[in-house]
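Enquirer: sequence first, predicted model second:
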Amino acid sequence: MRLRDLPHPDPGEPDTRSGSHFVLWLFRRQLRGQTKTLFWGVLHMGSVACLPVVVGAAVQAAVESSAAGLVRAGLLLAGLGLVMAVADTMVHRSAVTNWITAATRIQQVLARRTAHLGAALTRRVAAGEVVKVSTGDVEKIGWLVESASRFSAAVIVTGGVCAGLVLHEPRLGLIVVVGIAAVMLTVFPLVPAATRRADRERARSGRAAELASDTVAGLRVLRGIGGEELFLNRYRRASDDLRVASVHTARMWSLIDALQVAVPGALLLVVVWQGHRLAASGAITPGALVTVYGAVLFLLFPLRLFQEGAMAWAFSRPAARRAVRVLSMRRGDTETGTGSPAPGHGTREPSRAPALHDPLTGLTAPGGRLTAVVHGDADGSEGPAARLGGRPVGEEDGAAHPSVEIDGRPASELPRALVRATVLVQDKEPVLLSGTLAELLDVPASGRVDADAALAAAACSDVLDSLAHTSPEAARDPLLGRITERGRSLSGGQRQRLALARSLLADPPVLVLDEPTSAVDAHTESRIGAALRDLRAGRTTVVLTSSPLLLEHADRVVLLLDGRVAAEGTHRDLWENTPRYRAVVGRDTGSGPPVRVGAPSEALHIEEKA
């Protein structure tokens, strides 16, 4: 694959059974590039390995005063030089392409998984750890993929050179083979210890990055409570631990480097000494001695590639395990930690318009309908709203209530991430963060409702006009209007309506609205009620309110008294037949004759509720 073809049209589905399986999956995805690098690597190192043979032939021709032999040796050297130049260029080009291609593939699958998990990812993995995986770990895994083909080429050529030495000059060849084996037995047993030290260094590096990320994210809070020095000391300790671990790792690799210089150096001395004896006795020619000496020098080159391959393997193994940890996560197992469905419930997800049932209160919200809930206690709507959102609410004595049921299944037995993806609760006082309106509305959504429709349903036209006056860039695009921190530049009703638009845009299967229009004037409230019913058609919607202007648009109204369902029906039926309902909704004591719905008494609710 060429670099100009990146990013990959389809990075594929990674094998996340283990770090080794993941690396093998990467190799399989780019076998063509690995084969190309292996070919050019063998050609390059093979041509380098042939140089001692040609040089030895030239020396022997000079000893024998053979002009033809010298010409042939010169032509061979020129040809080998040309092949070496081309092969070296191509092996470097293909190896770097393999590295970048593998790193890009990893980044793409990581980005896809991160986008799928959303905010649920950081509940299992620290933000600093995610950053380390997507940066340093990606490079280390790509390094292994890149070095593997060059390592394989070094093994092939080294085996060929050793076999040629044994066949060409058995006495010196056997010494070389024994020396290479000594290098392997001396160096490679140290690789596991170096790997363990590298793992410790990486763990402490991740801890330091996590502390730095958390500190930066909470810097404003830390300054508010005077905790900067505390976190600074923690980071200093983590940085010192990382420094000590890095020094220990460097010492081990320095020892491996020293052995790779000392042992081959000793081997070269032995070969030269033994070769001089054989040449002095006439057992071998001077040209053969030069050839063996040159071959031993060449073998130092693949030995360096062996060390590089060992280092790449040592550093990439923990990196691959961390990448697999993120890639193996699924929505629904980020909270439970197991990913296993509740016993007896399988893996079936709730329907697109699930029904809700609260065993504690007896409240039922049919699927795909707009249900309004009127609470007899003016301060008592928070409990039902929290429960319908899947949050457990305990008794005063500490005993937990049974959880709400979603399509007949208790929410407590479902993965919490699945419950959160199914049910969205808008609180009485929603929070608006600073930024543009486009950033405020940048929420996970089904795509069924667009921003314009959500803003229109929430009656936000005056909000857009207000933003256009305060933000010059909003004059050409209302979504570029800027919102101050917590929406302080807007009125209470405007904040409520923007929050409602955000919830409508998300278009969850179940939407629970807790007093969504308590600060909105009556005319606007009536329009919102009609638009809410139309926009949420086919979705399950629960509105906790006592406003008749919303209640008249509900398919079904439920009255809660003393924490239990006391009556249910349409707004008209309950108004005419249930005095307690009329007392709560009409703001009266319940005495006197029933008032027909639509009579002027409804003007009680038609005032500006700033």
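Expert: Everything's here; your move.

Enquirer: drop to CA atoms for contacts and neighbour counts, all remaining ones
Expert: OK.

Enquirer: please enumerate the strands of this structure.
Expert: Ranges of strands in the chain, per DSSP state E, are 356-358, 363-365, 370-375, 405-406, 409-410, 423-426, 435-436, 482-483, 510-514, 540-544, 556-561, 564-569.

Enquirer: among those, which comes closest to residue 264?
Expert: For residue 264, the closest of the strands of the chain is strand 435-436, at 63.8 Å, according to Cα to Cα.

Enquirer: contacts only, for the residue nearest the centre of the chain.
Expert: Closest to where the C-alpha atoms of the chain average out (Cα atoms, centre = their mean) is residue 114, at 3.4 Å. Contacts for residue 114 (Cα atoms under 8 Å, 6 or more residues apart in numbering) come out as residue 121.

Enquirer: repeat for residue 163
Expert: Residue 163 neighbours (Cα under 8 Å, 6+ apart): residue 173.

Enquirer: this is the other structure I want to compare:
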Amino acid sequence: MHLRDLPHPDPGDPDVRNGFRYLVWLGRMQLRGQAASLLWGLVWMLPIGLLPIPIGMAVQAVVDKDGGRLALAGGLLLVLGVLLTLGDSMLHKAAVTNWLVAASRTQQLLARKAAELGSVLTRRVAAGEVVAVSTGDVEKIGWFVESFSRCTAALVSAVVVCVSLLFYAPELGLVVALALPLLALAPLPLLPKAARRADEQRAKAGRATELASDTVAGLRVLRGIGGEELFLSRYRSASQEVRQAAVKSARMWALIAALQRALPGLLLISVVWYGVSLARDGRISVGELVTVYGSVTFLLMPLQHFAEIAMAYSFSKPSAKRAARVLALQRSTSGTGAEPAAPGGDLVDPASGVDAPAGLLTAVVCGDPDTAGRLAERLGGHPAEAGDEESALLGGVALDELPLGRARAQVLVQDKDPVLLSGTLAELLDVPSSGKVSATAALDAAQCGDVLAALAQASADDSGDPMRTHITEKGRSLSGGQRQRLALARSLVTDPEVLVLDEPTSAVDSHTEARIAEGVKRLRAGRTTVVFTSSPLLLDRADRVVLVADGKAAAVGRHRELLHAEPEYRAVVTRETEEEQAVALRAALDKIDELEETA
């Protein structure tokens, strides 16, 4: 595969039973690339391994004053030099391609899994873990896949050179052939401990990354309550733990590197010493001694490759295990069930009893925000917890039985903390949609007039066009209310059959909130809309309201009906305490008694 063909049209169906099987699957998926790397590795390494032969021939030719053999040796050196130059350049290209192809495949699989699970992914796996898997772990996995074919070429080259030495100089060749496997295996006992230390460093780095992400995301709030120093001290402490773990890991790898240098050096000294004694006795010629010395020097390179593949495997195996764990997460079913005969139908959550009739604006009131978030996820076809077995039904068909693309087109869930990606406003609103709702209409319904004015003033090209103004990552240059309204406009542009909104106006003032309620109801007329909220302004404009208590639908009606008939509903909406409710009830009873006495 060429780099110009990336990304993969289809990254494939990975084997995620464990980390080792995932690595094997990755290697199998790019056999042509591995074969090319192996071929060019041999073209590069074998000439290097054979260079000592013409060099020894040239030395002996000088000793014997044989001009013909010297010219032959020079010709062989030229040919081998051309081959190793070609092999080196092509191996580098093949190796980089293999690394990028493997890394890209893993990243695409992770992106596909994130799109499949949505926000449920971070409920099952920590956000810092997901970030670490998609960055550092991807690099380590690509490193192993890329280095495997190079190390195979090194192994083949080392075997060829050792066998050649056995025939060329049997006594020295036997010493080298026996010592080489021992030198290659010497660092192995240290690798498990080194890998554990590296894994510990990576885990602590993941926690520090997650802490930093949370701190940056909540920086405005932290400044408001004076909590910057507290979080800064926590991050400083986490950073020190990462540093200490990195030092411990580096010490172990330094010891392994020292062994990789010292032991081959001892072999080289031993071979030279033994070879000199053989040359003095006349059992080998000077040229043969030079050839053996050069061959042993070459064998140091395969030894380095053996150490590299061992190190790469030690790093990549836990990384592949973590990636496989994320990729193994599934929707509750395969999503191959039958589709509804026609789009639409009531949206029902069997677990809670909450239902949203087709074409109406349904508001859901939950006293617990976490319960509201989990219920919103279930209504979107995302079981929020691993134990959730019942999926929401749309038109009588389970959402998790629908093909993923169909389910996403039917139901859109907007989280209470939606993310705005960096880019222009036009790019932000350029989302898959029905085409029936324009960006202008959506922005108007979401009451984004002041946001557009602010963006127009910040236009980088002085055009005054807010649609061309760049929005920073996660919209951090905007206020909370502005981000919330732009996210709502993006959801309205999509115009799904069912739109689920979780607290869409929690950061907006009451006057703007009232206009948003009217705009959403007008724009979504004839479409099914579910709003999780406790705002009286939104509740009063809903066609029906569902009160959820203890995870179950406890009452259904209009806002004003429930306000009078349901004390629990009134407590959530008006935020009255039990004592305040008791006082209000006593006052009402006293008023009734007073009216009766007057009558």
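Expert: That came in fine, so what should we check first? Not measured: the values here are computed from a predicted model.

Enquirer: coming back round to it: nearest to residue 23 of structure 1, of the strands of structure 1?
Expert: strand 423-426 (38.3 Å).

Enquirer: the residue nearest to residue 388 of structure 1 when sequence neighbours are not counted: how many residues sit nearby?
Expert: Of all residues not flanking residue 388 of structure 1 in the chain, residue 404 sits nearest, at 6.1 Å (Cα to Cα, 6 or more residues apart in numbering). Here the number of neighbours of residue 404 of structure 1 (other Cα atoms under 10 Å) works out to 28.

Enquirer: same check on residue 189 of structure 2?
Expert: Residue 189 of structure 2, neighbours per other Cα under 10 Å, totals 10.

Enquirer: residue 469 of structure 1 too?
Expert: Other residues close to residue 469 of structure 1 by other Cα under 10 Å number 12.

Enquirer: helices and strands around the longest helix along structure 2, which ones?
Expert: Identified as the longest helix of structure 2 according to DSSP state H is helix 228-280. Counting contacts by 3 or more Cα pairs under 8 Å, 6 or more residues apart in numbering; DSSP states H and E, helix 228-280 of structure 2 packs against helix 170-185, helix 191-217, helix 286-327.

Enquirer: mean per-residue distance, that helix to structure 1?
Expert: Helix 228-280 of structure 2: mean distance to aligned residues in structure 1 after superposition is 1.8 Å, counting by mean Cα distance after the TM-score superposition for structure 1.

Enquirer: okay, the angle between that helix and helix 191-217?
Expert: 150 degrees (axes from the mean of the first three to the mean of the last three Cα atoms, to 10 degrees).

Enquirer: wait, the residue nearest to residue 388 of structure 1 sits on residue 386?
Expert: No - in this structure, residue 404 of structure 1 is not within contact of residue 386 by Cα atoms under 8 Å, at 9.9 Å.

Enquirer: alignment lookup: residue 159 of structure 1 to structure 2.
Expert: Under the alignment (TM-score structural alignment), residue 159 of structure 1 pairs with residue 159 in structure 2.

Enquirer: from residue 410 of structure 1, how far out is the residue nearest to residue 524 of structure 1 when sequence neighbours are not counted?
Expert: Once flanking residues are discounted, residue 524 of structure 1 sits nearest to residue 459: 6.8 Å by Cα to Cα, 6+ apart. Going from residue 459 of structure 1 to residue 410 of structure 1 by Cα to Cα, to the nearest Å gives 36 Å.

Enquirer: the two: which has the busier surroundings?
Expert: residue 459 (21 against 18).

Enquirer: so who does that one touch?
Expert: So residue 459 of structure 1 contacts 497, 524, 527, 528 (Cα under 8 Å, 6+ apart).

Enquirer: out of these, which end up buried?
Expert: Buried members of the contacts of residue 459 of structure 1, counted by 16 or more other Cα atoms under 10 Å: 497, 524, 527, 528.

Enquirer: let's have these in CSV, adding distance to residue 562 of structure 1.
Expert: Putting these into CSV (distance: Cα to Cα, whole Å) gives the following:
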residue, distance to residue 562 of structure 1
497, 30
524, 31
527, 32
528, 29
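
Enquirer: could you work out the most separated pair of those residues?
Expert: Across those (Cα to Cα), the longest gap, 11.9 Å, separates 497 and 527.

Enquirer: residue 231 of structure 1 - nearest residue in space that isn't next to it in sequence?
Expert: Nearest residue to residue 231 of structure 1 in three dimensions, chain neighbours excluded: residue 215, at 7.0 Å (Cα to Cα, 6+ apart).

Enquirer: number of nearby residues for the equivalent of residue 78 of structure 1 over in structure 2?
Expert: With TM-score structural alignment as the criterion, the equivalent of residue 78 of structure 1 in structure 2 is residue 78. For residue 78 of structure 2, the tally of surrounding residues (other Cα under 10 Å) stands at 13.
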